Every structure is written in C-alpha cells, then in structure tokens.
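> here is a sequence with its predicted model. Questions after.
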Amino acid sequence: MKATETRARLLGKLNDKSAVVGVIGLGYVGLPICLATVQSGLATIGFDIDPDKCAAIAEGNSYLKHIGDAAVAEAVRTGRFGATTDFDRLAEPDFIVICVPTPLTRHREPDLSYLEATAREIATRLRPGQMVILESTTYPGTTREVLALILEGSGLTMGEDLFLAFSPEREDPGNRDYSTTTIPKVVGADSAAARDVAEAFYKAIVDEVVMVSDTRTAEMVKLTENIFRSVNIALVNELKQIAEPMGIDIWEVIDAAATKPFGFMPFYPGPGLGGHCIPIDPFYLSWKAREHDITARFIELAGEINTAMPYRVVESLARALDERLGKPLGGSKILLSGIAYKKNVDDMRESPALKIIEILEARGAEVAFFDPHVPLIPATREHQALAGRESLHWRKDLAADFDATLIVTDHDEVDYAGLLEHAPLVVDTRNACRKHGAGGDNLVLA
C-alpha cells in the first residue's frame, strides 16, 4: 500500500467518523483519551491487561477518582466505548494509541519493557492502513529506534503500509482548569503523510494541535517541560535550606517575588517529587545524553536535591520533636496527613510519602496516615511492603493520639485548624496550615 493511499484512507475515516480507535493502557493517560475520542464521535476500544479495569468500564464505573463514574457511564451508554483484555482485537482499530508505563530501573535507567511487550503484541496483529501513536514519555529516538523496529517485524513497511507518530501526554489529574481536550497537543511524525494524519486525528479530539518536525522533537518537548519543573523545584528546595538557618520564611519570599509581573514564575518547596513524570523524565534525557558523551549536570544535580528531600523532611521532624517536645524520633508516634503525590487526587505514583514512611520506620518511629483520597496504599514496584496499609478515619482529635503530625500532601478537605488544635506538634512540608488560615505555636514549617 502506498503512503498516499494509506493517508487518504485514514483521513477519509476520520472525516466520516468511521475510524475506530484503540487505546492500550487504561490508566491516568489512557482512560481520559478514550473518553475524549468517544466524545468526538469515534468508536473506541480500550485495551488493558487488568480485567478489573475492563469490568469496571463495562459497568460504567471509573477507577480514577478525578474522572468519576458519570463520564465513563456516558461513554459506555453511547455504544462507542468498551474495554477488553483480548489483544487479538488490535486488528480492529485504525488508530492505536499506546499509553503504557515507562518507569526507571533501580539504577535510574529507562525501563522500556512495557512498551516493547506492547509493541510485540501490536506487531503480530497489524494490518495495512493503521496508524500507531506513542504517548508514553520516553527519551528522544525511542519511537524511531525501538517502536518502529519492532512494528516493522510484522512485514509492513513504515511510512507506507503503516504510519507512526509520537504525541506526549500532558495529563494533570485533578486540574480543574484544563482537561484532555483543552490542553494543546504536541504531535510529531517522521514523514509528511504521517504528520498529516496524526494532525487530523488529534484535531478531531482536542482544541489545539501543535505540530513539530519529527518524533524525536516531540519526545524532547515532553522531557523539556518536566525538566523545567524539576530544576526549578530543586532550586526552591535548596533556597529553603539556605533561608531556614537565616530565620527567613521561604514561603513569604516566594509569594512576594511572585508579585513581579515579568521574569519570575513561582515554584514551591516540598517533601520530594511525585507523579509519573517529574521524578522520572529528567533521567531519561540524562541517560540518553551519556550516549553522546554529554553529562547533564543541571539535570543530575536537580535530581539529587529532589531525591534527598524525604530524608531532609525526616531530619526536620526529628529536630522539631527534640527541640519542642524533648523526644527522640525513635519510639515516637507519627501521623502523616496526606500521602497522595499531590493535593486533591488519589494518585500515588512515585509519592514521596512512601519513602518518608520507610525512613521513619527504619529510624524506629511508629507511623500511621490519613488521606481523604487514598483509603489504602496500593501495590507499587519500589515500596511493596507498604501495600494494603489503610488510612485512619478522620476525627477532630485524631492528632492527639500521636506525638507529631507530618503534613505531606496539602489536600483541601483536611481540617488543618483541627490538627493544630489537638496535635502536640505539626510539621508542615507544604505550608498548608497557613494557606488555610490556621496557625499556632505548635506549627513548624519543614
């Protein structure tokens, strides 16, 4: 099949809404894409290895709190959306969107095992006239050097029988101002025909499409966005360490600096980085840079500072216990307020709270937590021993049962005044108490 024929066929199916979309990986990225494509009028098949997710979708239920059941139920009600664990159905979609995890190994090297396994599943079912789009974050060159090579094992010719593109996900769970369809979509492909089709596909489902020259550029865009955040968060974390012994409130400094209408963008310190992107993506680029004999010193330094933050938080807590209560950390009862990686969501991916719990318990503390969004700690690759631990039920005097409360996540639903009223000591890593108008002599910023 010639490229012109493949292009015309796919564009025609988009125009008359007969195109079928397949989305592999129904997590925080994949499920929102499914809902967006269904909303645009395209029939969509969700693929996942987890039968529980597929069963939940069939019943019109969401397993992601920030999405809610109503959106999934409406998509299913249209008759254009269903989910399956049967990867033999991959021959049905005209567009296959890959949204699988791309984590790091213990040595901070890219782990593409999920992507490679998915590519092999696709390759055995490919037919002429399909487009495969990768949305999983990865290093520049992955689409061309890894995904394309596996897919070409099907015997189809890339750029003629089969089109390939990369479009980095920009999901921000819990963000009430932007959604999948309103966040501009960066898209890159390695041929003119593929770019035309990829652009048309995303224009059918999102408000704005930003085309770049090729897949490597699109891959670099995503890493640049998150490295920008990682470096600036590391900077304010370091500034906090400098300001604290000087008796300067770094939160006040940042808020005052943010009044400048140009040349400054506020970032805030915290207990460490969380989420799937910012703790991981910078190391994808620093790893790739080493192939070219380049040391990404800025990126590596930011990673060192941010990775050390859970340890610094524990040191701050230990110091506050000693100075305020005359108690050692070992043997103390510590309550964590919030364990999700950011406020107002149930997302536990790479949450610094998990590392903080492990450090506290290694130092002899007794640890419990409460989180209005996380009823229990899910299974994770790096913190398996914590899986299944349950959140305590909130009551106003809950903090009175503990020597100290450590605020790790600044959920809006938490009664911070109640915490301060009953807790012997509150160590706040997010400035949450003051942001909610609560304060007291037992409050320490960390």
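All right, it came through fine. Note that the structure is a prediction, hence the values are computed from the model and not measured. Residues are numbered from 1 along each chain as shown.

> CA only for contacts and neighbour counts going forward, please
Will do.

> where along the stretch 251-400 of the chain do the strands fall?
Assigned by DSSP state E, counting those that start in this stretch, the stretch 251-400 of the chain shows strands spanning 333-337, 366-370.

> which strands or helices does the last one pack on?
For strand 366-370, the helices and strands in contact under the criterion 3 or more CA pairs under 8 Å, 6 or more residues apart in numbering; DSSP states H and E are strand 333-337, helix 352-362.

> for Pro310, which of the ones you listed is the nearest?
With CA to CA as the measure, helix 352-362 is the member of these nearest Pro310 (5.4 Å).

> and the closest one, what's buried?
When neighbours are counted by 16 or more other CA atoms under 10 Å, the buried residues of helix 352-362 are found to be 352-358, 360-361.

> check stretch 423-436 too.
Under 16+ other CA under 10 Å, the buried positions of stretch 423-436 are 423-433.

> same deal with stretch 305-314?
Residues of stretch 305-314 classed as buried: 305-307, 309-314 (neighbour count, 16+ other CA under 10 Å).

> grab the longest helix from this protein for me.
helix 215-243 (DSSP state H).

> returning to what we had before: dump the buried residues of stretch 423-436 to a markdown table, plus distance to Glu291.
Below are these laid out as a markdown table (distance: CA to CA, whole Å):
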| residue | distance to Glu291 |
| --- | --- |
| Ala423 | 52 |
| Pro424 | 52 |
| Leu425 | 49 |
| Val426 | 46 |
| Val427 | 43 |
| Asp428 | 41 |
| Thr429 | 38 |
| Arg430 | 38 |
| Asn431 | 41 |
| Ala432 | 42 |
| Cys433 | 46 |
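
> what is the nearest of these to Asn232?
Closest to Asn232, out of all of these and judged by CA to CA, is Arg430, at 16.1 Å.

> re earlier: with respect to burial, which of the strands of the stretch 251-400 of the chain scores highest?
Ranked by mean neighbour count under mean count of other CA atoms under 10 Å, the strands of the stretch 251-400 of the chain are led by strand 333-337, which reaches a mean of 24.

> try it against this one:
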Amino acid sequence: MPAIQSEALKQLQTRLRSRDCHVGIYGLGYVGLPLALRFAEMGIKVTGLDIDPHKVAQLNAGNSYIKRITGEHIEDALNNGFSATTDFAQSTHVDAQIICVPTPLDQHHQPDLSFVTDTVDAILPYFREGQIMCLESTTWPGTTEELLKPRLEHMGFNPGSNCALVYSPEREDPGNPNYTTATIPKVIGGITESCLELGQTLYGLAIETLVSVSNTRVAEMTKLLENIHRAVNIGLVNEMKIVADKMGINIHEVIKAAATKPFGFVPYAPGPGLGGHCIPIDPFYLTWKAKEYGINTRFIELAGEVNHHMPEWVVNKVAEALNQHRKAINGSRILVLGLAYKKNIDDTRESPAVEIMQQLQNKGALIDYSDPYVPIFPNKRDYHFDLKSVTLTPGTIRSYDCLVLATDHDDYDYAQLQECSPVIVDTRNRFNGANIVKA
C-alpha cells in the first residue's frame, strides 16, 4: 500500500497512531453508543452527537437508555473523557466522524437516506482538512461514492488528498453474549488506498480484527449479503413451517434432525416474522438499487413476501386456538408475550409482535402485552398503543382468553404461564402440552 502523501493526512495518521486523537460518533443508538463506549474504554477521547436532547442529557448525567448498557458503563466513559452533545459545531474539533444513524424504508418501501444526508449536511459547515469521515449505516452499494463523496467535493475537499472517506458497516447483534463491539470483525472499504489505511488505523484503536476490502462498494454489498442471507433462509424455513403444519409435521423436530448432518446444512429457526433494523429492511436497499441496472431480485423479494406475511399466519393460529374454546377473536382478551424483536433485549424496531397486536386489535381483540424489557409501549411511526407492560401473576394470566408468545425472553416463568393459561399460541417453540398451539 502506498504511503500517505498529503501533509494533512500524514498529520491525521500521526494523531491516530499516537492515540492522541478525538473521535466523534453521530447517532447514539444501538450501534453508535456501544461504539462510543468502546473507543472511550480504550482511552480515546470521544464526543457523541445526537439530535435527541433527551438522550444527550441522559448520557451526560451518567444514565443509560439501552437495557444491556448499564449506568456504570456510561460513568466509566464519562470518566475517560466521553461527552454527548446536540451541537454539530463540535464536529470541527474531532479527527474522525463516524456516522451511525438509521437507514429505514419510507412509506412506499423505498430507501430513506435522509438521516445520513441530513447528518452529513450538518457536519459539512464544520468539516476541515485532515479529518476522516466514516459511514456505518447500512445502505445500497454506491452510497459512499455517490452521495457522500460529491458533498465533500462540493465543499472543496478531496478524499484521499486532504481528507479521508471510508465505509465500515455496523455488525452489532444486541443480546448476543458471545460477541461484542470489540470482538466482531470490522469490514472496511476506502474511497482510496490512503483512505483505507487511515480507516484501518482508526478502527484498530478499538476493534480487535479488521477485514479490509478493495473499495466502499464491496463493503456496502458485504453488509447486504450478510443480512439477505439470513432473510432468505428465514423465509425458507418459515415457508417450510407452513407446509409442515398443513401436513401435521413438527417443523422443529425436522430442523433438529436435519441439523445432525455435519455439512451442507445450517439450521434456522422459524418465527412470527422478521424484526430489528437490519434483516426486514436491508434486502430492499439492494432490490431498489438493482433496478437501476435492470435487474429484478425475485428470490430476495419472494423471501421478503413470505416473512412479511408471518404475523398474519400467527393471527390465523390465534383464531384457530380460540375457536377450539368456542370463542372468537372479536371480544377476546389476548396477551402478547414479548414486544422486543428478539429475546433478552429492549429493541422493538420492526418487531413482528407489534404487527400481530395491530392485526388482532383490528379484528376486535382486547390487546395487552407483557415484556420485562419494554415497560411502556414506545412511540412508533405506524403503530399507536397506549399500553404498559402487564405484570405476570397467576391471576392476571388467567384473566386472558389466550396468550401469544411472540418473543421468548428467558425471564418468563414458562411453567406458570402454561399452568395458568387456557391456551397459548407459541411462535418460538418454548412450550409443549395440550393447551399449546404451535404457530
């Protein structure tokens, strides 16, 4: 790799290598906050920037708003020089600007990069030579080159000459006890080789394993492939579940048996649908971009269609379960267990549990939920429930006509739930018994 030529980037490399540098993290959510804490843990000065003043106030007071991150973690970071702010003018003081903001879909199921472009546009008035900008948000291949690079060039900056620009996709897996921000390998692609070299030095301060690729498009496509791989295989096993159910076959027994093959098979668990910010959304970033090249990604879109309809499958199973007890959904009291999109976390983004609640309510059900990680139903763009998590006692459980296990948190007393409920619709294969309906 050729040596960095410009004086501005040589000075940046020196600051990074000496660890006498200042990192800015933009977006303090499930991705940005753990990354900020990791840099702070390694003795790097970090400023977190977010447009939400409540988050900023919470962090500066030593409090956490993410269940798996404790107040002690925040206090340790503050003691190591971490601070949070809503003032984007602070961007001029940092050496690295790492962007970790959401990339959702709009109401037409099209990519919405407004959070990324708004963040970059807020940074640019304070951008200066000798800084490195890093995008971590999941997006379509070409975003860094086609949206970020021209914005920098319009302001007189030339990535690879007087500044650096890289793409390094986030790979956070909330609730996974085996991998942390520090230990998940980091894929990095640069606009130029000197940009890549600086990106390696930056992330090497906090991440144990770096995986360098030839350019930003490869890095962007890597993240999409990872999540599309999961989406397609989950769609496959969800479709297999429906077929097996119609044939009177236990799909979970099938998967367990198939998994004994020591090669050529990877087990995936069926469920009530896809949740989280990545798997339900990321495939559509590629399908949208592929149309620019005249390609229809039929395989990806079919998997998305299967997964999209799984909440409806669950609702139909609830109707069957209640019908066995001579009841209808309309007027029945139904308790949904688990609002988070996966177990043992508090993240409800794109959770299929919420769509199940909405569909049941639309059919006249009286809906409640219980989730030890989500005490109050969060604000959402498309769903509005004025609810708080129900405390589970034998009395409250018996008051419901049906329970729906949407998220199998380890905190639940499964024996008590089964003993006290007349019928449970189980989407996670945690129960067995006469009063259990598998969905």
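Nice, thanks for sending it over. Since we're looking at a predicted model, the values are computed, not measured.

> distance of the residue lying farthest from the centre of structure 2 from Asp76 of structure 2?
Centroid-distance maximum for structure 2: Arg326 at 40.1 Å, with CA atoms, centre = their mean. Distance of Arg326 of structure 2 to Asp76 of structure 2, computed by CA to CA, to the nearest Å: 57 Å.

> and Tyr293 of structure 2, by the same measure?
Per CA to CA, Tyr293 of structure 2 is found 49 Å from Asp76 of structure 2.

> after alignment, which residue of structure 1 pairs with Tyr65 of structure 2?
Taking TM-score structural alignment as the criterion, the aligned counterpart of Tyr65 of structure 2 in structure 1 is Tyr63.

> and Ser114 of structure 2, by the same measure?
Match for Ser114 of structure 2 (TM-score structural alignment): Ser113.

> and the nearest residue in space to its match that is not next to it in sequence, what element?
The spatial neighbour of Ser113 of structure 1 that comes closest, neighbours along the chain excluded (CA to CA, 6 or more residues apart in numbering), is Thr102 at 7.8 Å. Using DSSP states H and E, Thr102 of structure 1 falls within no helix or strand.

> tell me, how many residues neighbour Thr102 of structure 1?
20 (other CA atoms under 10 Å).

> ok, it - contacts?
The contact partners of Thr102 of structure 1, by CA atoms under 8 Å, 6 or more residues apart in numbering, come to 110-115, 136-138.

> in these, find the pair that's most separated.
Using CA to CA, the two most remote members of the contacts of Thr102 of structure 1 are Ser113 and Thr137, lying 13.3 Å apart.

> more neighbours, the two?
Thr137 (27 against 13).

> residue contacts, the nearest residue to that one once chain neighbours are set aside?
Nearest non-adjacent residue to Thr137 of structure 1, counting by CA to CA, 6+ apart: Pro168, 6.1 Å away. With contacts defined as CA under 8 Å, 6+ apart, Pro168 of structure 1 is in contact with 134-137, 185-187, 218-219, 221-222.

> quick check: Pro168 of structure 1 vs Asp255 of structure 1, distance?
Pro168 of structure 1 is 31 Å from Asp255 of structure 1, by CA to CA.

> follow-up on the earlier one: check the mean deviation of the longest helix of structure 1 from structure 2.
Once superposed with structure 2, the aligned residues differ from helix 215-243 of structure 1 by a mean of 0.3 Å; criterion: mean CA distance after the TM-score superposition for structure 1.

> helices or strands up against that helix?
Using 3+ CA pairs under 8 Å, 6+ apart as the test, helix 215-243 of structure 1 ends up in contact with strand 162-166, strand 185-189, helix 250-257, helix 281-290, helix 297-320.

> now for the ones you listed, which one comes closest to Val29 of structure 1?
Among these, strand 185-189 sits nearest to Val29 of structure 1 (CA to CA), with 13.2 Å.

> now do that closest one: which elements does it pack against?
Judged by 3+ CA pairs under 8 Å, 6+ apart, strand 185-189 of structure 1 is in contact with strand 162-166, helix 192-203, strand 209-212, helix 215-243.

> tally of neighbours for the match of Tyr65 of structure 2?
Neighbour tally, Tyr63 of structure 1, other CA under 10 Å: 17.

> the one 4 residues further on too?
When neighbours are defined as other CA under 10 Å, Ile67 of structure 1 has 17 of them.

> with adjacent residues omitted, what lies nearest to it?
Computed as CA to CA, 6+ apart, the closest residue to Ile67 of structure 1 that is not its neighbour in sequence is Pro32, at 7.9 Å.

> what do you get for Arg127 of structure 1?
Of all residues not flanking Arg127 of structure 1 in the chain, Ala91 sits nearest, at 6.5 Å (CA to CA, 6+ apart).

> and the gap between the one you found and Val29 of structure 1?
Per CA to CA, Ala91 of structure 1 is found 22 Å from Val29 of structure 1.

> with neighbour numbers in mind, choose between these two.
Ranked by neighbour count (other CA under 10 Å), Ala91 of structure 1 and Val29 place Val29 first, with 23 against 18.

> does the more buried one really touch Glu171, like I thought?
Yes - with contact defined as CA atoms under 8 Å, Val29 of structure 1 and Glu171 form a contacting pair (6.3 Å).

> Leu135 of structure 2 and Asn429 of structure 2, how far apart?
38 Å.

> just Pro125 of structure 2 next, same as before
Pro125 of structure 2 sits 53 Å away from Asn429 of structure 2, going by CA to CA.

> got the contact list for the closest residue in space to Thr209 of structure 2 that isn't next to it in sequence?
Take Thr209 of structure 2 and drop its neighbours on the chain: the residue closest to it by CA to CA, 6+ apart is Pro185, 4.7 Å away. The neighbours of Pro185 of structure 2, taking CA under 8 Å, 6+ apart as the test, are 207-211.

> buried ones from the residues you listed, can you make that a ChimeraX selection?
Only the buried entries of the contacts of Pro185 of structure 2 go into this ChimeraX selection, using 16+ other CA under 10 Å:
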select :207,210
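
> of the contacts of Pro185 of structure 2, which stay in contact in structure 1?
Using both residues aligned by TM-score structural alignment, their matches' CA atoms under 8 Å, structure 1 keeps these contacts from the contacts of Pro185 of structure 2: 207-211.

> adding distance to Leu236 of structure 2, write the residues you listed out as a markdown table.
Formatted as a markdown table, these follow (distance: CA to CA, whole Å):
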| residue | distance to Leu236 of structure 2 |
| --- | --- |
| Ile207 | 34 |
| Glu208 | 34 |
| Thr209 | 32 |
| Leu210 | 32 |
| Val211 | 30 |
